[in-house]
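> my questions are about this predicted structure, shown below with the sequence.
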Amino acid sequence: MSLFAVQYFYAGDPDAMAEVRPTHVEFLRSLHESGALRVSGPADGGTSALLIFQAESKEELEKTLNEDPFWTAGFIGERPIREWNPFFGSIN
């Protein structure tokens, strides 16, 4: 298993995003409860987010993230996924 740093850069009407947010949060909650999502949260005043995942491969993670309601609704304009190997500290 590898760690991956994912950035979400939001691109959507805030009111429309607010309508979909509960299903997006539930999607992320289920990934966190399964252990795949290690930590996540908003960044840059809420215009983006940083998410750290544990997955077998980038391709597997991308397939999973394609099911995020924010992604399917078109609210994520950019979503870089990078394998990440931290040198210091840990994510428990």
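Noted; the coordinates are in hand. Everything numeric here is computed off the predicted structure, so don't read it as measured data. Numbering: from 1, shown residues only.

> going forward, measure contacts and count neighbours with C-alpha atoms only.
Fine.

> list the contacts for the spatially most central residue of the chain?
Centroid-nearest residue in the chain, with C-alpha atoms, centre = their mean: Leu51, separated by 4.6 Å. The contact partners of Leu51, taken as C-alpha atoms under 8 Å, 6 or more residues apart in numbering, are 5-7, 37-41.

> can you rerun that using 10 Å?
For Leu51, the contacting residues are 4-8, 28, 37-43, 81, by C-alpha atoms under 10 Å, 6 or more residues apart in numbering.

> which of those residues tops the neighbour count?
Greatest neighbour count in the contacts of Leu51, by other C-alpha atoms under 10 Å, goes to Phe4: 23 neighbours.

> and it, how far is that from Gly45?
22 Å (C-alpha to C-alpha, to the nearest Å).

> excluding its backbone neighbours, what's nearest the residue nearest to the centre of the chain?
Spatial nearest neighbour of Leu51, chain neighbours left out: Ser40 (4.2 Å); criterion: C-alpha to C-alpha, 6 or more residues apart in numbering.

> and the one you found, that one's in a strand?
Yes. Per DSSP: H, G, I helix; E, B strand; the rest coil, Ser40 lies within a strand segment.

> I'd say it and Ile52 touch.
Yes. Under the criterion of C-alpha atoms under 10 Å, Ser40 makes contact with Ile52 at 6.2 Å.

> in addition, the following structure is provided for comparison:
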Amino acid sequence: MNQPLTRLENNKPCGSINPTAVPSTLYLSGALESRLGRALIFCGITAIVGVAVGWLVTHLYDRTTSNPHTDQNHRRKIMTLYIATFTHPDKEGWAEHLDAHVQYLMKLLHDGKLRASGPLIGTEQKQAILVLVAQDRHEAEQIVADDPYDIHGQISDLTIVEWDPIFGSFNADSSRPDHRLTPDH
């Protein structure tokens, strides 16, 4: 049955409260006795548990994975992969500057700026692709601009796009690194 509540202000009793004069949110003993009251309490507890579980999952997941775009402790400081594709307009110029280009690619590999490179097969003109590691698009553009092929006018139809390799061998460089998304697992 409904019983009056005793209110304490500054740790002093203030007397009884008339249940009909008190908003229903303050009258807890009656709320517990009704189905609606029990349902509301159950929903509140469920919401609190849901928030707690969500927080735990998020924080546990954050500790077991890293995101190169947001995690300052990742092995490389917020690096992104870029794909550069281009055409070689002059076969003779291509051959003339090939050695300097290969030496430049070896330097990029050593510096950790190149993940893969090679010609495209079956195209009418000589074309190639570079998978670059850069902090931003400007740096990726500069890497291509410093290539002896570009310096000597041997690159045309250049495109540079950011790449997020979620699945496969480059997954560790993606925005969602997860060993389960690599070929070894």
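Sure, I can see it. On a predicted model such as this, the values are computed, not experimentally measured, just so you know.

> now what about the TM-score between them?
Once superposed, the chains reach a TM-score of 0.89 (TM-score structural alignment, normalised by the length of structure 1), with 91 aligned residues with a C-alpha RMSD of 1.5 Å.

> quick one on the thing from earlier: for the contacts of Leu51 of structure 1, give me CSV that also has distance to Glu59 of structure 1.
Shown next, in CSV, are the contacts of Leu51 of structure 1 (distance: C-alpha to C-alpha, whole Å):
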residue, distance to Glu59 of structure 1
Phe4, 11
Ala5, 14
Val6, 13
Gln7, 16
Tyr8, 17
Leu28, 18
Leu37, 15
Arg38, 18
Val39, 20
Ser40, 20
Gly41, 22
Pro42, 24
Ala43, 24
Ile81, 10
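
> so which of those residues comes closest to Asp68 of structure 1?
Leu28 (7.8 Å; C-alpha to C-alpha).

> kindly state which residue of structure 2 is aligned to Glu67 of structure 1.
Alignment note (TM-score structural alignment): Glu67 of structure 1 maps to Asp146 of structure 2.

> so that match makes contact with Lys107?
No. At 11.5 Å, Asp146 of structure 2 and Lys107 do not qualify as touching, with contact defined as C-alpha under 10 Å.

> need the overlap of contacts for those two.
By C-alpha under 10 Å, 6+ apart, the residues touching both Asp146 of structure 2 and Lys107 are His101.

> once you drop chain neighbours, what's closest to Val39 of structure 1?
Val39 of structure 1 sits nearest to Ile52 (C-alpha to C-alpha, 6+ apart), 5.4 Å away.

> show me what contacts Ile91 of structure 1?
Per C-alpha under 10 Å, 6+ apart, neighbours of Ile91 of structure 1: 3, 38-39, 52.

> ok, the residues you listed vs Glu19 of structure 1, which is closest?
Val39 (23.3 Å).

> can you find the partner of the closest one in structure 2?
Under TM-score structural alignment, Val39 of structure 1 pairs with Ala116 in structure 2.

> and Ala16 of structure 1, by the same measure?
Going residue by residue (TM-score structural alignment), Ala16 of structure 1 aligns to Gly93.

> I'd like the distance between that match and Leu120 of structure 2.
In terms of C-alpha to C-alpha, Gly93 of structure 2 sits 18 Å off from Leu120 of structure 2.

> Val133 of structure 2 now?
For Val133 of structure 2 relative to Leu120 of structure 2 (C-alpha to C-alpha), the value is 20 Å.

> repeat for Glu92 of structure 2
18 Å.

> what's the answer for Pro13 of structure 2, then?
For Pro13 of structure 2, the distance to Leu120 of structure 2 - C-alpha to C-alpha - is 85 Å.

> now Gly54 of structure 2
46 Å.
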